[in-house]
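[1] sequence and predicted structure, then a few things I'm wondering about:
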Amino acid sequence: MDPRHLRHVFLETTISGSAPVIVTGQTRHHLTNVLRLRVGERIALRDVEGACFIATAQSIERQAITFTISGKADPPPAPPCHITVVQALGKGERFEQVLQHGTEIGVARFIPLVTQRTVPSVARGSAGMAHKMQRWQAVVRSAAEQSKRDNVPELMEPSSLPEALSVVGGAGDVLLLDADGPPILCVVSADEAPAGPATGRRSYALFVGPEGGFSDDEKHMALAAGARAVSASPYVLRTETAALTAASVLIARAMTMR
């Protein structure tokens, strides 16, 4: 059976051959209380190594669910491109929206960004930030399961602009979203060889500012580090909309270049 037609659940253990799999804790609670799993129902279990197995719920107890493994699914095709979203933290749940919907469309990595204009609600390294990271990890995991991805995107610790530039430097195209920049497709299309699409999988890092945008100093720093300014729309976008729009454009374009 194609695993895309089944519910997906990520485990933090390795599945070994055809041995029964026992699920406990929060994953058990989610399966029984949220997804309403029933005995005999089949789902796709993905282990910590990313392998996908077709599993059937054999028994559902108060403390554990036991699954039998009926087979291993073929790995899906590689994503069309690798995108890192470096998203400035904002007010309310805007960052969580980027995590949720970015995961659904295929973003590979998220880096929370602390900028000069970020409204700091929780200090880096504090217990409050650790709690936020746990919540953000849960958002990413849930979105990966809902969208039936083959992996959970990486979520890094909050970073300053110099730190984030150091992380993504040399790993692909670094793009700074700026309403005054040229259209994003004009910039990335100019990189392609005239004879046809580039071979291999392209990597992009999208830097997205907070509600007030990047400061002039931050723009200069990013451009000096090799970033290129691009725009994702002729209109002014909210910070969470800008990230998702730019990522969607790059992914859709990469899909057509295969």
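    Cool, the structure landed. In this text the structure is predicted, and so the values were computed from the model without any measurement.

[2] every contact and neighbour count from this point should use C-alpha atoms.
    Will do.

[3] mind listing the strands for the stretch 101-250 of the chain?
    Secondary structure of the stretch 101-250 of the chain (DSSP state E, counting those that start in this stretch): strands at 109-114, 154-155, 159-160, 173-177, 202-208, 228-230.

[4] would you verify that Gly71 is located in a strand?
    Yes: remark: Gly71 belongs to a strand, assigned using DSSP: H, G, I helix; E, B strand; the rest coil.

[5] got another one to weigh against that:
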Amino acid sequence: MRRLFYKGKLADTIEITGADAHHLMHVMRARPGQQILVVDDENQVGRMEMTAFREDAVTLALKEHLDADTESPIELVLAQCLLKSDKMDWVVQKAVELGAVGVIPVRSRNCVVRYDAKKAAARCVRWQKIADEAAKQCGRTALLQVSPVVGLSDFLAAEHKAGDALIFFYENENEQTLKRCLGSVTAKRIVLLVGPEGGFSLDEAQEVEQAGGRSVTLGPRILRAETAALAAVTAVQYDLGDLS
């Protein structure tokens, strides 16, 4: 059953407008009596029936509330350094499916792609659309938030908040494993920092460590950046989240 996210609180009757209404009417060609799942801003899920259609809105009637919370017990954020081609699209989609609550695109020294402000903003709009669609498809009860592109230094100064557990994956780390690091994590919010195709420079690794980041290894093999992101999120969800 199709899932929609509603900006508001579920009620006996609500209206869906904008792109979702257009999709229901003109892509799905929905008719009165058909039902969908609706998730509101408070993560409540309702089974709702389409009862009326206007040019720019669909009216829904609540049939029943559902106990269907699918969110992880940990607040997991992926800070991913920019990747080339469509790899960033893939990473965002999989982060949603694996239960992350946010993706922060980070600009670091060895990033192959270089966006100006206009292109960066357009990319973030695209990534948010990918995230929203993935949330509908995989049954999330909350949307993942894609943040604006930020430089590494600014990320460490502003995006990485006091009290977070900041873990970064560094190919020159040979001793500290992710499992051992997670054994000492008590923070509610965990931020995973994954480098670009070229990895982190020595200066950048030192800068992250000085900001409180803990470097870990993902094993003896060198992983592609997109593989490292997927492996990192999966491992953390298995150890501390809802995949265990």
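    That came in fine, so what should we check first? Since the model is a prediction, treat every value here as computed from it, not as a measurement.

[6] tm score of chain vs chain?
    Taking TM-score structural alignment, normalised by the length of structure 2 as the basis, the two superposed chains have a TM-score of 0.88; 241 aligned residues with a C-alpha RMSD of 2.4 Å.

[7] thinking again about what came up before, mind checking which of the strands of the stretch 101-250 of structure 1 is nearest Ser142 of structure 1?
    Ser142 of structure 1 sits nearest to strand 154-155 of all those, at 13.4 Å, using C-alpha to C-alpha.

[8] quick one: contacts of the closest one?
    Contacts with strand 154-155 of structure 1, where a contact means C-alpha atoms under 8 Å, 6 or more residues apart in numbering, come from 108-111, 137.

[9] and for stretch 80-95 of structure 1?
    Taking C-alpha under 8 Å, 6+ apart as the rule, stretch 80-95 of structure 1 contacts 106-115, 118-119, 164, 201-211, 239-240, 243, 247, 250-251, 254-255, 258.

[10] before we move on, back to that, minimum distance to Arg28 of structure 1: which of the strands of the stretch 101-250 of structure 1 has it?
    When these are compared by C-alpha to C-alpha, strand 154-155 sits nearest Arg28 of structure 1, at 23.2 Å.

[11] which bit of structure 2 covers the closest one?
    Using TM-score structural alignment, strand 154-155 of structure 1 lines up with residues 145-146 of structure 2.

[12] got it, and stretch 237-253 of structure 1?
    The alignment of stretch 237-253 of structure 1 onto structure 2 (TM-score structural alignment) covers residues 223-239.

[13] buried ones in the matching stretch?
    225-226, 228-230, 232-237 (16 or more other C-alpha atoms under 10 Å).

[14] equivalent analysis for stretch 210-221 of structure 2, please.
    The neighbour-count check on stretch 210-221 of structure 2 (16+ other C-alpha under 10 Å) flags 212-218 as buried.

[15] mind putting those into CSV with distance to Leu76 of structure 2?
    As requested, the buried residues of stretch 210-221 of structure 2 are exported to CSV (distance: C-alpha to C-alpha, whole Å):
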residue, distance to Leu76 of structure 2
Gly212, 17
Gly213, 15
Arg214, 16
Ser215, 17
Val216, 17
Thr217, 18
Leu218, 18
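
[16] my guess is Arg3 of structure 2 contacts Val45. True?
    No: Arg3 of structure 2 sits out of contact with Val45 when judged by C-alpha atoms under 8 Å, with a separation of 9.3 Å.

[17] between those two, what contacts are shared?
    Contacts common to Arg3 of structure 2 and Val45, judged by C-alpha under 8 Å, 6+ apart, are 37-39.

[18] let's see if you can find the most crowded of these.
    Val39 (27 neighbours; other C-alpha atoms under 10 Å).

[19] please pull up the equivalent of that one in structure 1.
    Val39 of structure 2 maps onto Arg46 in structure 1, by TM-score structural alignment.

[20] give me the neighbour count for Val86 of structure 1.
    By the criterion of other C-alpha under 10 Å, Val86 of structure 1 has 27 neighbours.

[21] that one: what secondary structure?
    Here Val86 of structure 1 is recorded as strand under three-state DSSP.

[22] distance of the alignment partner in structure 2 of it from Asp67 of structure 2?
    When structure 2 is aligned by TM-score structural alignment, Val86 of structure 1 is paired with Ala79. Separation of Ala79 of structure 2 from Asp67 of structure 2 (C-alpha to C-alpha, to the nearest Å) stands at 31 Å.
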